[in-house]
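Asker: This is a predicted model, with the sequence first.
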Amino acid sequence: MLKDMRVIRNRIPVTVIGGFLGAGKTTLVNHLIRQNPYKLGVIVNEFGSLGVDGALIENLPDEDITELTAGCLCCSGRNDLIEALVKLVARPQRPEYVLIELSGLADPVPVMQTLLDPQVRALFELDGLVTVLDARNFYTTLEQNPEMALQLAYASSIVINKSDLADQELLDLVQDTSSKLAPLAKVIRTHHSEVASDQVLNQKHFSADLTEDVLETTHQHTAGVRSFVLKHDEPLDMIRWHYFLQKFILERPGHVLRVKGYLAFKDIPEEVLFQAVRDIFSAEALTDPHDNTSQLVVIGRDLDREMYQAAFRECSGDPITA
């Protein structure tokens, strides 16, 4: 399962921008374009057959904008997304960075899973998911539209927009709730979607970097959502790891939302970068040798940390034989 891992360099980073209708996603895209940090390619997904948002993208040549109107990317647009990415990379002047603006109703997970596909990762690298919120209408939208909770649960950065239209108490409540739903996300308050590009682009959220606050803290969140870190100081047996992967990650897509980290295997000298979004995963051998230590951040609902840690420790036992 992991035997074909290899280091892939010079991939084009991709940031997915989600958020409910009217939150300010297109305004954010335009603000990032005006800052001109990279040569950008933009893919805009409209829910209906009549495209509007693509025409609102400013200051980019038409050939650098692809508008997908055949359907929501989270439902039927996987092939359309791959085709749009291939067209961008095939241009004589390929983009240095790609932005994907989702429709306001989109579940971001299928798009993220497409970007984690090994064939897509040969050319592109998922950098993060930015979720834009309308501060004043946050709680009404969250109550009436469950899609918004998914857009938050996987966010690497949360932009609390229209902060000029909400008082301080409401802004604090919105930030607290969104942070509980997205425990590893950076939170940015702004208005008119005015966010510096270096706050949301090239964040390497899917590099599996583990910061000290994440490593040392086990969080308990609303609606059963929690994050915790699994750590083991002995190299893992490949077969035992495959069992853990299947039973504790892939077979629990409704509970295990996100996993990222570094693995050390007995038979692979290099450190292995592991990523999973629900039941889709990727694994790549890096250039540096491992130090026998494995660490995984797990984000999910109603998970028993102690059970996961015990099962993870079992991955370093003797090889399983028939």
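Answerer: Great, that's in hand.
Asker: hey, let's count contacts and neighbours off CA atoms from now on
Answerer: Fine.
Asker: Strands along this protein, start to end?
Answerer: Under the criterion DSSP state E, the chain carries strands at the ranges 12-19, 40-45, 65-68, 97-101, 124-134, 157-161, 186-189, 219-220, 225-232, 256-265, 268-277, 280-289, 294-301.
Asker: For the longest helix seen in the chain, which helices and strands make contact with it?
Answerer: If you go by DSSP state H, the chain has its longest helix at helix 168-181. On a contact count with 3 or more Cα pairs under 8 Å, 6 or more residues apart in numbering; DSSP states H and E, helix 168-181 meets helix 147-153, strand 157-161.
Asker: which of the residues in it are buried?
Answerer: Buried residues in helix 168-181, counted by 16 or more other Cα atoms under 10 Å: 170-171, 174-175, 177-181.
Asker: ok, which pair from these is furthest apart?
Answerer: Using Cα to Cα, the pair of the buried residues of helix 168-181 lying farthest apart is 170 and 181, separated by 16.6 Å.
Asker: Now residue 121: closest residue in space that isn't a chain neighbour?
Answerer: Nearest residue to residue 121, sequence neighbours excluded (Cα to Cα, 6 or more residues apart in numbering): residue 115, at 6.4 Å.
Asker: Could you double-check that the one you found lies in contact with residue 123?
Answerer: No - in this structure, residue 115 is not within contact of residue 123 by Cα atoms under 8 Å, at 9.7 Å.
Asker: between those two, who's got more neighbours?
Answerer: For residue 115 versus residue 123, the count of surrounding residues by other Cα atoms under 10 Å is larger for residue 115: 24 against 17.
Asker: I'd say residue 133 and residue 20 touch.
Answerer: Yes - contact criterion Cα under 8 Å: residue 133 and residue 20 qualify, at 7.1 Å.
Asker: quick one: which of the two has more around it?
Answerer: Counting neighbours by other Cα under 10 Å for residue 133 and for residue 20 shows that residue 133 has the greater number, 30 against 23.
Asker: Could you report the distance from the more buried one to residue 92?
Answerer: For residue 133, the distance to residue 92 equals 36 Å [Cα to Cα, to the nearest Å].
Asker: Also residue 58?
Answerer: Distance of residue 58 to residue 92, computed by Cα to Cα: 21 Å.
Asker: The stretch 1-150 of the chain: helices as residue ranges?
Answerer: 25-35, 78-89, 109-116, 118-121, 138-144, 147-153 (DSSP state H, counting those that start in this stretch).
Asker: Presented hereafter is structure B, for comparison with structure A:
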Amino acid sequence: MPVTIITGFLGSGKTTLLNHILTDNKNLKVAVLVNEFGDIDIDSQLLVSVDQDMVQLSNGCICCTINDGLVEAVYNVLERADNIDYLVIETTGVADPLPILLTFLGTELRDLTRLDSVITLVDASAFAPDLFDSEAAFKQITYGDMILLNKTDLVAEATVEKLEAQIHSLKEGARIIRSQKAAVPLPLILDVGFNDPMAYDAMIPLESAGDPQSHSPGHHHDHDHSHDHSHHHQSDPDHHHSHDHHSHHLENDGFVSVSYRSDRPFALRQFEQFLETLPSDIFRAKGLLWFNESPNKHIFQLSGKRCTLDVEPWNSAVPGNQIVFIGRHLDTDDLHQRLAACQAEPVRG
């Protein structure tokens, strides 16, 4: 089963690309694994036409909770009665792709799946070489087989050319595709065979801080594949030891998430005032919002200083507010109090 991993920094357009794949897949039966960095699963509620073929991975960054959750989810997809043609994994915006790659290249999954490519989305309107001083953002480009330079319509041509040169300086020979709203022909990104497992041999010793037991694609397990997978697909101690060295990027980057739920609607003006005074350390926010002034659902997206509100009916969903913020040094209590102050006064009598 071919596997494509979609990675990219906060707000780069990963869910938009995933929706494009699901909408335009030419009857390809695609299974989707979605990982959220936060305890409210917003992305899966924004995906189209996935129904039972979507698996939500546990709260937290996928590369830091890599072994049990991810491998078990992939086995669940493989064991479905109806055959799946393709598996697409959407990581969090703060994920380090390398541990995810190694899960497919260095465990039993290498015999059951084929890692086709790692697609890294880059927001052309927000990208800079330091990109918020994020270790994860740098690694996403380093380990990407293909760079989707997205949102090119929001910047000048000269800026796009400069960004491409900067990406090439970070990754020599990078394959770069320009896109708007992550819309690219699927033959350019699916079943392309760009991933080269041997390319990681030189990288992995650096990631494992010189650990001689580093878990490389050439490292083989001695598991009996005839046994029930429930007791043999766990990674061995070597993998855990190696992973310890490169799973600290969240601590290094300092990213945290703050989630908020409410079953009372917001007052639109109060929420607008809240947005006007958002802390500068919030890099990404997304949510499903209910306003007292409207019967509709509002899909809220914030990336850097750019904010959008798309409107659609609630349909069968129960109205309510669900919102997640991702940033550095966030004050959870303060954000909760300020959001609570946005709630509309209840109608009396």
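Answerer: Okay, I see it. Please read these numbers as outputs of a predicted model, since none were measured by experiment.
Asker: more crowded one of residue 58 and residue 92 of structure 1?
Answerer: In this view residue 58 of structure 1 and residue 92 are compared by other Cα under 10 Å, and residue 58 has more residues nearby, 16 against 7.
Asker: Which position in structure 2 pairs with the more buried one?
Answerer: Aligning on TM-score structural alignment places residue 58 of structure 1 opposite residue 48 in structure 2.
Asker: Same question for residue 183 of structure 1.
Answerer: In structure 2, residue 183 of structure 1 lands on residue 172 (TM-score structural alignment).
Asker: so how many other residues sit close to that match?
Answerer: Residue 172 of structure 2 sits with 10 neighbouring residues when counted by other Cα under 10 Å.
Asker: got it, and residue 311 of structure 1?
Answerer: Around residue 311 of structure 1 there are 18 residues (other Cα under 10 Å).
Asker: Residue 20 of structure 2 too?
Answerer: Residues near residue 20 of structure 2, counting by other Cα under 10 Å, number 19.
Asker: Go ahead and confirm it touches residue 180.
Answerer: No - the criterion here is Cα under 8 Å, and residue 20 of structure 2 misses it with residue 180 at 11.6 Å.
Asker: Now for these two: what residues contact both?
Answerer: Contact criterion Cα atoms under 8 Å, 6 or more residues apart in numbering; no residue bridges residue 20 of structure 2 and residue 180 by contacting each.
Asker: Which stretches in the stretch 151-300 of structure 2 count as helices?
Answerer: 157-170, 204-207, 237-245, 249-253, 268-276.
Asker: so what corresponds to residue 137 of structure 2 in structure 1?
Answerer: Mapped onto structure 1 by TM-score structural alignment, residue 137 of structure 2 lines up with residue 148.
Asker: cool, residue 7 of structure 2 as well?
Answerer: Matched to structure 1 by TM-score structural alignment, residue 7 of structure 2 sits across from residue 18.
Asker: and what of residue 31 of structure 2?
Answerer: So residue 31 of structure 2 corresponds to residue 41, using TM-score structural alignment.
Asker: Tell me the spacing between its match and residue 298 of structure 1.
Answerer: In terms of Cα to Cα, residue 41 of structure 1 sits 32 Å off from residue 298 of structure 1.
Asker: between the two, who's got more neighbours?
Answerer: When residue 41 of structure 1 and residue 298 are compared for neighbours, residue 41 comes out ahead with 25 against 22, by other Cα under 10 Å.
Asker: Tell me the buried residues in stretch 161-169 of structure 1?
Answerer: Here stretch 161-169 of structure 1 shows 161-163 as buried, counting by 16+ other Cα under 10 Å.
Asker: Then stretch 47-60 of structure 1?
Answerer: Residues 47, 51, 53-54, 57-58 are the ones in stretch 47-60 of structure 1 that count as buried (16+ other Cα under 10 Å).
Asker: related to what we said a few turns ago, is it possible to get TSV of the buried residues of stretch 161-169 of structure 1 that adds distance to residue 261 of structure 1?
Answerer: Formatted as TSV, the buried residues of stretch 161-169 of structure 1 follow (distance: Cα to Cα, whole Å):
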residue	distance to residue 261 of structure 1
161	31
162	34
163	34
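Asker: and the counterpart of residue 147 of structure 2 in structure 1, how many neighbours?
Answerer: Superposed on structure 1 with TM-score structural alignment, residue 147 of structure 2 falls opposite residue 158. Residues near residue 158 of structure 1, counting by other Cα under 10 Å, number 26.
Asker: Help me confirm that residue 158 of structure 1 comes into contact with residue 132.
Answerer: Yes - the pair residue 158 of structure 1 / residue 132 is scored as a contact, 6.0 Å apart, by Cα under 8 Å.
Asker: residues contacting the nearest residue to residue 35 of structure 1 once chain neighbours are set aside?
Answerer: Leaving aside its sequence neighbours, residue 35 of structure 1 sits nearest to residue 197 (Cα to Cα, 6+ apart; 7.1 Å). Contact analysis of residue 197 of structure 1 by Cα under 8 Å, 6+ apart lists 32, 35, 37.
Asker: ok, residue 257 of structure 2 to residue 323 of structure 2 distance?
Answerer: The gap separating residue 257 of structure 2 from residue 323 of structure 2 is 10 Å, by Cα to Cα.
Asker: Those two: which has the busier surroundings?
Answerer: Neighbour totals were compared for residue 257 of structure 2 and residue 323, and residue 323 leads with 23 against 20 (other Cα under 10 Å).
Asker: count of residues packed around the nearest residue to the more buried one once chain neighbours are set aside?
Answerer: Closest residue to residue 323 of structure 2 apart from its sequence neighbours, by Cα to Cα, 6+ apart: residue 287 at 4.0 Å. For residue 287 of structure 2, the count of nearby residues is 25 (other Cα under 10 Å).
Asker: Alignment lookup: residue 287 of structure 2 to structure 1.
Answerer: Using TM-score structural alignment, residue 287 of structure 2 has no partner in structure 1.
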